[in-house]
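Engineer: A predicted structure for the sequence below; I have some questions about it.
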Amino acid sequence: MFEVYITKAGKYLPNKAVLNDDMESFLGLINQATSKARRIILRNNKIQSRYYALDHDGKSTHTNAELTKNAIQELFDENFSGDDVELISCGTSTPDIFLPSHAAMVHGLLKNKPVELNSSTGVCCAGMNSLKFGFLSIKAGNTNNAVCTGSERVSLWMIADKFEQEVLNLKSLEEQPIIAFKKDFLRWMLSDGAGAFLLENKPRGPISLKIEWMEGYSYAHELETCMYAGGEKQEDGSIKPWSDYNPDEWLNQSIFSIKQDVKLLDAYILEKGAQSMRDALAKNKVSSDEIDYFLPHVSSHYFVEGLHKSLAEKGMDIPREKWFMNLARVGNVGSASIYLALEELMNSGKLNKGDKVLLSVPESGRFSYSYAYLTVC
């Protein structure tokens, strides 16, 4: 078995940062009315700026594949080029198309050479799952290196035009033309961007991070779906898929919009997060006292104090000064968020050899959690 190191990190955030008061100028107004939920949601999530692959007319400036390619190109230098890549592993919640895979579309843009590909789907854990595929490939000696990514281009899913037909349908039924909170909520939470890691079987450069272990946990066997797209939740908690709806219903009910069951999120996201992290640390015989930097991906600052409390209650009281987060500056970029946070930490000058770093990524899709434990070398 080989050792595995993150030897370089890259990122790509499209266009200029979008401040809170400018969001609706990019995403548009639904039914020509300012969202009543927007200010409340922004006050709770404490996000101050984010990035959109959009222009001021709501038109696309980049595809997801282009965002990912741009992040990967940040990994290349005089010592490592696209022709040196052996594996490309890409994770995203928002691929540009259903088929071919996201990794294949990224590879098509890189135009380097034949490589092995992997595409990870899901929600926020998709980026960590793509990282784990690269980690295991190098660990087993299948490849000497891997490029792993997390990326999202969700803004095009949230522009007002995507909800116009549903609003018209509600009006025709003489109902209030107000988009359900489960859809409007996420318009003020999510943003675009991509991050990339270069993994190798030897350390390189001034800072490398040895991946000691990775763990993942799903609670789908006991909990129903919380965050979803391409379907609609039924009374019994099951999801009726888009393919079981008529094409006119896709528009009239905004079937392809991203939705979240906020009550379910509040009930379980912290409880299962603390439980899974306790199990991951115990399995690998790591005490929370050994962690020098804790990088939790949280969708909103609303959850930060609750997460701190939940972890402490299970014997993992990590002081807040050890937490490293950039949510307020770059927004919630889903599967890319953990890449963007670690890239910033790696380039901050704060890390010292021997420091231990824990990455923690929850996913509310059906409640999954991923962890990675790193040593600075």
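Structural biologist: Great, that's in hand.

Engineer: can we go C-alpha only for contacts and neighbour counts from here?
Structural biologist: OK.

Engineer: for the spatially closest residue to Leu117 that is not a sequence neighbour, what are its contacts?
Structural biologist: Nearest residue to Leu117 in three dimensions, chain neighbours excluded: Ile88, at 5.0 Å (Cα to Cα, 6 or more residues apart in numbering). With contact taken as Cα atoms under 8 Å, 6 or more residues apart in numbering, Ile88 is in contact with 103, 107, 115-118, 134, 146-148.

Engineer: so who does Ala126 touch?
Structural biologist: Contacts of Ala126 by Cα under 8 Å, 6+ apart are 91-93, 120, 150, 335.

Engineer: Then Arg153?
Structural biologist: Each residue near Arg153 by Cα under 8 Å, 6+ apart is listed here: 52-53, 63-64, 94-95, 191-193.

Engineer: can we see that at 10 Å?
Structural biologist: Taking Cα atoms under 10 Å, 6 or more residues apart in numbering, we find Arg153 in contact with 14, 51-54, 60, 62-68, 92-96, 190-194, 333-334.

Engineer: Buried ones from these, can you make that a PyMOL selection?
Structural biologist: Entered in PyMOL, the line below selects the buried ones among these, by 16 or more other Cα atoms under 10 Å:
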select buried, resi 14+51+52+53+54+62+63+64+65+66+67+68+92+93+94+95+96+190+191+192+193+194+333+334
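
Engineer: how many other residues sit next to the nearest residue to Thr7 once chain neighbours are set aside?
Structural biologist: Nearest residue to Thr7 in three dimensions, chain neighbours excluded: Ser208, at 4.6 Å (Cα to Cα, 6+ apart). Burial of Ser208 is recorded as 23 neighbouring residues (other Cα atoms under 10 Å).

Engineer: ok, Ser208 touching Leu199?
Structural biologist: Yes - counting by Cα atoms under 10 Å, Ser208 sits close enough to Leu199 to count as a contact (9.4 Å).

Engineer: Please enumerate the shared neighbours of these two.
Structural biologist: 4-9.

Engineer: those helices in the stretch 151-300 of the chain, which residues are they?
Structural biologist: For the stretch 151-300 of the chain, applying DSSP state H, counting those that start in this stretch gives helices covering 155-158, 164-172, 181-187, 247-252, 262-283.

Engineer: what about versus this one:
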Amino acid sequence: MNFILRGFGHYAPEKVLTNADLEKIVDTSDEWITSRTGIKERHIAADDECTSDMGYEAAQKALAQAGIKPEELTHIICGTFTPDSMIPSTACRIQEKLGIKGQMCLDVQAACSGYLYALQSARGYLCLEPDSKILVVTSEVVSRRMNWEDRATCVLFGDAAGATVMTSGDTADGPHVVDVMLAADGSLGDLLTVNGGGSAYSYKLGEAIGPEYFVEFKGREVFKHAVRNMTDMCESILERNGLTKADVNVLIPHQANLRIIDAVGRRFDIPEERIFTNIARYGNTSAASVPVALSEALETGFVNKGDLVLIPTFGGGFTWGSALIQF
């Protein structure tokens, strides 16, 4: 079966928070942030804007590009670690905003690997029900999970959403997913966490919110595991498909940190001009990172028909994966 990607869309909030703006909030500087992360600015959701709002905007664009009406959808899969609420799911909220009913709706939580986990889930549903039309949305309001007094984390993240419409079909119908590989190692989970609000951390009405409710991580350890696992998974997926590094036209990695992206590119022998990055303008948008980059790469002509695109990702859990998409 061929897994066709019929439409892409992305959305970022109107508000932009620059490094200069952050200098007024925490003890940091544009030079410090840029030299260590490659980030110059990030988008921040409006006070009345939530994860499903952004996902809806991205979904509309993907559906329009695909030429598919919302009521034709059979499944909605949303990847996020910043849902609107615990119940209902964000996928259900997006369905409501699309004005439709009856579709299977599901949230997937794999942090920054959320898009590939959601994409692989969509492939599974298509194998069971080949006539399905599946909307994959990844949307994150990471700013609501930021400790704005912690300069090590608050400079890294931004808010955005990306969406993809997937169906079965002929490879002539559009870009198609060649393969996806996923992995995880829960024993390393404590290196990147948002613990507050979970059942392992009890809380009572009226209690103060502590740092455990926000993103906490050990940067050096995360960096080391991210580079190694993303590179290894890229090599594995190419080997499984009888391909080599020379067959890859474009690398679109998770936009976590420019140093990580550069390290993966060097270890994988991919020149800078074949690596798509937009981290300078968005920061790390977690699960939204890859689909936003994919959508922009297509929109700007960075990716063209015939290109084989390799997508590595890494996130909290730890989770990681890679995908091959033939355009």
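Structural biologist: Done, it's in. Model, not experiment: these values are computed from the prediction.

Engineer: Send over the TM-score of the superposed chains.
Structural biologist: The TM-score (TM-score structural alignment, normalised by the length of structure 2) is 0.90; 326 aligned residues with a Cα RMSD of 2.6 Å.

Engineer: any idea what the residue nearest to Thr7 of structure 1 aligns with in structure 2?
Structural biologist: Applying TM-score structural alignment, one finds that Ser208 of structure 1 aligns to Gly174 in structure 2.

Engineer: what do you get for Val298 of structure 1?
Structural biologist: In structure 2, Val298 of structure 1 lines up with Gln255, judged by TM-score structural alignment.

Engineer: For its match, give me its contacts.
Structural biologist: With contact taken as Cα under 10 Å, 6+ apart, Gln255 of structure 2 is in contact with 38-39, 112, 261, 276-280, 282-290, 292-293, 312-314.

Engineer: So which of those residues belong to strands?
Structural biologist: Judged by DSSP state E, strands contain the following of the contacts of Gln255 of structure 2: 312-314.

Engineer: From those residues, pick the one nearest Met233 of structure 2.
Structural biologist: Ranked by distance to Met233 of structure 2 (Cα to Cα), those are led by Pro312 at 7.4 Å.

Engineer: Near the counterpart of the closest one in structure 1, how many other residues are there?
Structural biologist: The equivalent of Pro312 of structure 2 in structure 1 is Ser360 (alignment by TM-score structural alignment). Neighbour count for Ser360 of structure 1, taken as other Cα under 10 Å: 23.

Engineer: on that earlier part again, name the SS class of the residue nearest to Leu117 of structure 1, please.
Structural biologist: strand (DSSP: H, G, I helix; E, B strand; the rest coil).

Engineer: That one maps to what in structure 2?
Structural biologist: Checking TM-score structural alignment: Ile88 of structure 1 goes with Ile76.

Engineer: circling back to that earlier point, OK, contacts around the match of Ser208 of structure 1?
Structural biologist: By Cα under 10 Å, 6+ apart, Gly174 of structure 2 lies in contact with 3-7, 66, 305, 326-327.

Engineer: From those residues, list the buried ones, please.
Structural biologist: Looks like the contacts of Gly174 of structure 2 have 3-7, 66, 326-327 buried, using 16+ other Cα under 10 Å.

Engineer: Could you export those residues as TSV, including distance to Gly210 of structure 2?
Structural biologist: Formatted as TSV, those follow (distance: Cα to Cα, whole Å):
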residue	distance to Gly210 of structure 2
Phe3	44
Ile4	44
Leu5	42
Arg6	43
Gly7	41
Ala66	44
Gln326	45
Phe327	46
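
Engineer: In helices only, show me the residues you listed.
Structural biologist: Of the buried ones among the contacts of Gly174 of structure 2, the ones assigned to helices by DSSP state H are Ala66.

Engineer: just the buried ones among the contacts of Gly174 of structure 2 now: which is nearest Leu298 of structure 2?
Structural biologist: Phe327 (9.6 Å).

Engineer: wait, isn't the closest one in contact with Gly306?
Structural biologist: Yes - using Cα under 10 Å, Phe327 of structure 2 is in contact with Gly306, at 5.1 Å.

Engineer: Any idea how far apart the tips of stretch 268-281 of structure 2 sit?
Structural biologist: 25 Å (Cα to Cα, to the nearest Å).

Engineer: again, but for stretch 170-189 of structure 2
Structural biologist: Start to finish, the residues bounding stretch 170-189 of structure 2 are 40 Å apart (Cα to Cα).

Engineer: corresponding residue for Arg240 of structure 2 in structure 1?
Structural biologist: By TM-score structural alignment, Arg240 of structure 2 lines up with Lys283.

Engineer: Where do the strands of the stretch 51-200 of structure 2 begin and end?
Structural biologist: For the stretch 51-200 of structure 2, strands defined by DSSP state E, counting those that start in this stretch occupy the ranges 75-79, 104-108, 133-141, 159-168, 176-184, 192-193.
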